[in-house]
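Asker: structure for this input, please:
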Amino acid sequence: MLATPRMRRLVALPIASLAALAMVFTTGQSASAATSTTTTKTATASKLKASTAKQLRQARAKQRRANRIGTAARVAARQKGDPYRYGASGPGAFDCSGLTSYSFRKAGMKLPRTANSQYQRVRKIKKRNIRKGDLVFFGGSRKYHVGIYWGKGRILHSPYSGSRVKVERIWTRGWSAGTLRLRG
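Answerer: Alright, predicted model coming up:
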């Protein structure tokens, strides 16, 4: 017969008591000292289980967030070839921040409408830590353009009037990186 989690808990208490008795006989400790030691070990095990459960929840949350960012990148990729139109946020035409806000919204994540507002919302990261799906911002203290990092020094963006959503190389060193990934 396989032991269920409930059965294991029911058996664990008597086993802990037996362990305390065994400690009394082998070490000469009093029963209360032996029980205290066993209780401490049980409490430590419970803390480890709680810590492990928390780490597992955090890992799952990170994975869900990464999946959503990947979905946003795929949504943006499907917009390739759509025309640029100032102030447009899809689905048939986009400006730069309209493309990013539309893509992340479709992936279930909220992102403000303008490039500068998006920059204020994301967690800033170093350029060397950028990954596909992160955001690339252009401009000084006030960001005027945004694109989705596509890997190998390229971004997917809606660049300017008369152009279309496309992937192209980053043309300047004056850019900043931001992410919606969770820390860790």
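Asker: could you use CA atoms for every contact and neighbour count after this?
Answerer: Fine.
Asker: ok, and the closest non-adjacent residue to residue 68?
Answerer: residue 107 (5.4 Å; CA to CA, 6 or more residues apart in numbering).
Asker: name the helices or strands packed onto the strand ranked longest in the chain?
Answerer: Assignment by DSSP state E gives strand 145-151 as the longest strand of the chain. If contacts are counted by 3 or more CA pairs under 8 Å, 6 or more residues apart in numbering; DSSP states H and E, strand 145-151 sits against helix 96-106, helix 115-121, strand 135-138, strand 154-157.
Asker: second chain to compare with the first, below:
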Amino acid sequence: MNIYLPVSRWAVALFTLFAFAFSFACGPVKQASATINYGEEVAAKAEILMGAPYKYGGTSPKGFDAGGFTQYVYKEAATKMKIPRTSADQYKIGKAVKQKDLQFGDLVFYATGAKGKVSFVAVYTGNGKFVGATSKGVKEVKMNEKYWKDRYVGAKRVIK
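Answerer: Alright, predicted model coming up:
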């Protein structure tokens, strides 16, 4: 037995379209979730502070030394991490990373005083560059510049 309804094809197509739209709109809702890349966020925080002055023993945007800068950046970034105060103590934490494997937010260490003794730390910002509190203030530096290349000690990843 066949049932025949006098309905046009356009009406069927329109009804199908509305039914599909309704089921899509009222169907299960997936909750959006965003994840933070903490390394990128740390690097961005470091870059925002470029231009801040250098100050021996400084730990704020009014003036930073190397360890004070990285400590401040990690605390103020989304990581909210508390890391040691000095470059040498920061070198004692985290996981060693080869230079070729550096990621945003890794700490890079240099011996700018006594040979081989860590005395400077900065935040890796990608493309072979770091941002750190140099004697000329917080600035971005290319790691392959002769001065820095000759004094490189290593790098650590403290973000899990």
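Asker: any idea what the TM-score is?
Answerer: The TM-score (TM-score structural alignment, normalised by the length of structure 2) is 0.66; 118 aligned residues with a CA RMSD of 2.1 Å.
Asker: just to revisit the earlier point, mean shift between the longest strand of structure 1 and structure 2?
Answerer: Strand 145-151 of structure 1, aligned to structure 2 and superposed, deviates on average by 0.9 Å (mean CA distance after the TM-score superposition for structure 1).
Asker: helix or strand: which one has residue 48 of structure 1?
Answerer: Using DSSP states H and E, residue 48 of structure 1 maps to helix 31-77.
Asker: tell me the angle of that helix relative to helix 96-106?
Answerer: Angle, helix 31-77 of structure 1 to helix 96-106, by axes from the mean of the first three to the mean of the last three CA atoms, to 10 degrees: 130 degrees.
Asker: now find how far off-centre helix 31-77 of structure 1 is within its chain.
Answerer: Helix 31-77 of structure 1 sits 15 Å away from the centroid of its parent chain (CA atoms, centre = their mean, to the nearest Å).
Asker: before we move on, back to that, what residues does the longest strand of structure 1 touch?
Answerer: 73, 96-97, 100, 115-116, 130-139, 155-158, 167 (CA atoms under 8 Å, 6 or more residues apart in numbering).
Asker: now do the contacts for whatever residue of structure 2 lines up with residue 119 of structure 1.
Answerer: Using TM-score structural alignment as the criterion, residue 119 of structure 1 maps onto residue 91 of structure 2. Neighbouring residues of residue 91 of structure 2 by CA under 8 Å, 6+ apart: 109, 118, 155, 156.
Asker: ok, those residues in structure 1, which still hold?
Answerer: For those, the aligned pairs still in contact in structure 1 (both residues aligned by TM-score structural alignment, their matches' CA atoms under 8 Å) are 109, 118, 156.
Asker: if you rank these by neighbours, which is first?
Answerer: Neighbour counts for those (other CA atoms under 10 Å) peak at residue 109, which has 25 neighbours.
Asker: OK, contacts around the equivalent of residue 62 of structure 2 over in structure 1?
Answerer: Aligned by TM-score structural alignment, residue 62 of structure 2 pairs with residue 92 of structure 1. Shown in contact with residue 92 of structure 1 (CA under 8 Å, 6+ apart): 82, 83.
Asker: from residue 76 of structure 1, how far out is residue 92 of structure 1?
Answerer: For residue 92 of structure 1, the distance to residue 76 of structure 1 (CA to CA, to the nearest Å) stands at 12 Å.
Asker: what's the strand or helix carrying residue 26 of structure 1 aligned against in structure 2?
Answerer: Element membership for residue 26 of structure 1 (DSSP H and E) is helix 5-27. Under TM-score structural alignment, helix 5-27 of structure 1 has no counterpart anywhere in structure 2.
Asker: and that helix, what other elements does it pack with?
Answerer: helix 31-77.
Asker: now the angle between strand 145-151 and the helix it packs on, please.
Answerer: 110 degrees.
Asker: residue contacts, the residue sitting nearest the centre point of structure 2?
Answerer: The residue lying closest to the centre of structure 2 (CA atoms, centre = their mean) is residue 40, at 1.7 Å. Residue 40 of structure 2 makes contact with 104, 105, 125, according to CA under 8 Å, 6+ apart.
Asker: report the separation between the corresponding residue of structure 1 for the last one and residue 94 of structure 1.
Answerer: Residue-level alignment of residue 125 of structure 2 against structure 1, with TM-score structural alignment as criterion, gives residue 150. From residue 150 of structure 1 across to residue 94 of structure 1, the span is 18 Å (CA to CA).
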